[in-house]
Structure formats: C-alpha cells, structure tokens
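Participant: below is the structure, and that's it, no one-letter string:
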C-alpha cells in the first residue's frame, strides 16, 4: 500500500453523489455562464466584472454540488433524509444572502443618484445561474444567462437612446428659452435691470 492510496481514496470520496466528470461539467458551465454576465459589466467598467461574476457563479455551483454530497453522506450513514433535504433548501437562502452581501458593496448613493443596482442584480443572477448549474439544470442556467446578457446589452442601448433624446430635448429647450430671453431684451432694452 502506497502512501498515496489514502489520498486517492479521499479524493474519490469527494464524488460520491456526482461523478467527477459531471461535477467538472457543472462547474465549468457555471464559470462560462457567470463569465458571460460578467463580461458585459467588465466591458462597461463596472465595479464587479468578469472575474467577480465567474467566482460567484462557480461558488454557487460548488455549494449546490456540496449539498448533494452531504445528502449522500447522510444517506450512507442512515441519517434522516428529510432533515438533509431541508438543509439543501437553506443552501439557496445562504447563497442568496452571501451574494446579496457582495452586491450591496457595489451599490452607491451619491447626490441623490443610485449607482450599481444593475451590477448588483447581475451578481445575484450569477449566483442563481451557478446554483442551477450545480444542481444539473445547465439548460435552465444557459437560458437565464442568455436572457441576462440580452437585457444588459440590448436594453443598455435603449436606455442610451432615451437618455440622448432627453438630453437633446433639454438642450433644445434651454436654447429656445435663451433665444426667447434675447428677443425679449432686444424688444425692451432696459428691462433686465428690473
């Protein structure tokens, strides 16, 4: 018996509920999908970008995989499955709370304007995508990640168009008021002193 045998045995025990190739696929899928969400945030120089979203998603997937492993250990030891199942449901709340804590750090209020809400929501979604991947719902995670990227890219374009239109209208209104003021002063030359 080699001194490596106990190490290999311990490593193999990590994959009792989910085979290693499946766990790898789920973690990689979480990383890629979290990266898709994070790339958009990174592209726009937001406080939480590519790496943060990837890490959140992989961590959430890992927690989901660990919950399956703990359930399997409990089953093997003859533990009550109902208690273990409740712990799996608590896992979702714990991951959500942890991500919310991180996301709160990106939200800033300055001069009455709130910034960072979309980044925080993206982080929250990256956690959900990771949980979905970790539980084997990769298709659902892919759909959610795809929709998230559409919302972040497409609706940013729409918001920019609306903001440019509003800025243009405000500039036109200011120019019209200035022109009206000049016309009024031209008609009544001493009235600005009043």
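Facilitator: Everything's here; your move. Everything numeric in this text was worked out from a predicted model, so none of it was measured.
Participant: please count neighbours and contacts with C-alpha atoms only from this point.
Facilitator: Noted.
Participant: residue 114 should be in a strand, yeah?
Facilitator: Yes - residue assignment for residue 114, taken from DSSP: H, G, I helix; E, B strand; the rest coil, places it within a strand.
Participant: residues contacting it?
Facilitator: The contact partners of residue 114, by Cα atoms under 8 Å, 6 or more residues apart in numbering, come to 107-108.
Participant: take this one as well and set it beside the first:
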C-alpha cells in the first residue's frame, strides 16, 4: 500500500524551502559579490532557488501519478540533471589569462550552491545549512590562510614592453637578478616598427614567469626596470590586489 501523504507538501513548507534556498545561496553569493567575481549575489540566489524548485518538482510535482498502475516515480531523476547541467554556468565564470586561470573557485561555489538548493528542496535542512557554513568558512577564512601560507610559492607574471635595442633585454634581466628573483620562463615577441624610416621604433614584448620569495623585492625590481630608458610599459599580476595592473612609464610600482 502506497502512503500518498509522502508525495504531498503544504504551501507553507514549500515557501519555507524556497525562501531558505534563496537565503543560503545569497550568503555565498554575497561573498563572491564582495570579492568582485563574475558570479555574484543574484547569480547564486537564482542557482540555489532554481535547484530547490527543480528538487521540489521532482519529488512533489508528479504526485498525481503515484497511485497509477505501472508508474514508477524517481525523485532523484531531475536532480541528477541539475548536477550535470550546472557546469555551463561554472564554465562561463572561468577565465584564462596567459598561463594563469581565474574563476575556478567561483565555478565551484556555483556548483555547491546548486547542491545546497537540491538539499533544501528535498527537506535536507541540516546538510544545507552545514554546507553553507563550511563554504563561507572556506571562502572567507581559508582563502586568507591559503594566501598567507603560499605567498612565497606562487609564480609571478610580468609583461614588459621595451624598445628592441642591443642589450635592453640583458639590462631588464639584470634588475631581476639583483633582487634575487629567479626567471622561470621568458617569452619574447617582436613588434614591427611603426615607421620603416626609424628602425629604433621597433619594440618587443617580454613575458616573464618569475619565482620570488618577497613581493617587496619584486616591486623594487619593477621600479628599477621602469627607470630604464628602453622600457615603455609594464603589466603585472603581483600587486596587492592580485589583479593584472598596467604601469606606465614614469610611475612607481610601490607608490
């Protein structure tokens, strides 16, 4: 005998689940919004609320067919499609810039928010709240701890545009060496001169992958490199913000 009451939910309970999903997803999205990431406050709310709605639909949306003969209900069928289908949102948050990749944490948070929404939709409240708490601890506290722990082990990327003159590359590399900075990789790309009458207009882009034990030493090296007459501009991801920063000729990196 089938207990049909299991397949029915009151409007109050349904409202509580959907509101709770929006709140929990909003907490995680608020941290992403505060950190200025691609998927922020509203995105996480929509993902969590949508997942909860699909879970509710999967469990209770077809209750009228439960008593029908030869009909088998599977509450996890639609939920399984959410887990596999949410990947397209995560892929949109991942950005590759050269050899560095950003957005992986945001993509993971979107995926976890979908799982939280499914948990709330299924009435698995404790797991949903606990998962939200752990995610917030990971994004807030563990992020700071990871940056502190690995601050000396991350490779730094610096792009320098210089005039293509004899000895210009050596002078730039020397400035890194004077600060004890190890050059892990170097990619050079020549740029055609704007005028064929002035060969000195030829420029070159240098992309350095560096290993340094101190950000302060790297910033001092950048200041000294910017003072070289052959250097036109510099771009780096080694500023305190962690975002790519372009520095024009004559400006101080430490200022």
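Facilitator: It's in. Computed from a predicted structure; not experimentally measured.
Participant: quick check: TM-score for this pair?
Facilitator: Here the superposed chains carry a TM-score of 0.73, computed using TM-score structural alignment, normalised by the length of structure 1; 158 aligned residues with a Cα RMSD of 2.4 Å.
Participant: could you give the residue range in structure 1 aligned to stretch 94-112 of structure 2?
Facilitator: The alignment of stretch 94-112 of structure 2 onto structure 1 (TM-score structural alignment) covers residues 107-125.
Participant: for the matching stretch, the distance to its chain's centre please.
Facilitator: Put simply, stretch 107-125 of structure 1 sits 12 Å off its chain's centre (Cα atoms, centre = their mean, to the nearest Å).
Participant: now stretch 174-186 of structure 2
Facilitator: Taking the mean C-alpha point of stretch 174-186 of structure 2 and that of its whole chain, the gap between them comes to 28 Å (Cα atoms, centre = their mean).
Participant: what's the answer for stretch 59-68 of structure 1, then?
Facilitator: Its chain's C-alpha centre lies 17 Å from the corresponding centre of stretch 59-68 of structure 1 when counted by Cα atoms, centre = their mean.
Participant: which residue range of structure 2 does it align onto?
Facilitator: Counterpart in structure 2 of stretch 59-68 of structure 1, with TM-score structural alignment as the criterion, is residues 50-59.
Participant: show residues contacting the matching stretch.
Facilitator: For stretch 50-59 of structure 2, with Cα under 8 Å, 6+ apart as the criterion, the contacting residues are 7, 14, 17-18, 21, 74-79, 82, 114-122.
Participant: with stretch 142-151 of structure 1 instead?
Facilitator: Applying Cα under 8 Å, 6+ apart, the set of residues contacting stretch 142-151 of structure 1 from outside is 33-34, 36-37, 40, 122, 125-126, 129.
Participant: re earlier: just the buried residues of the contacts of stretch 50-59 of structure 2.
Facilitator: Using 16 or more other Cα atoms under 10 Å as the burial test, these include 14, 17-18, 21, 75, 78-79, 82, 114-122 as buried.
Participant: from the residues you listed, which land in helices?
Facilitator: Of the positions in these, 14, 17-18, 21, 78-79, 82, 114-121 sit in helices, assigned by DSSP state H.
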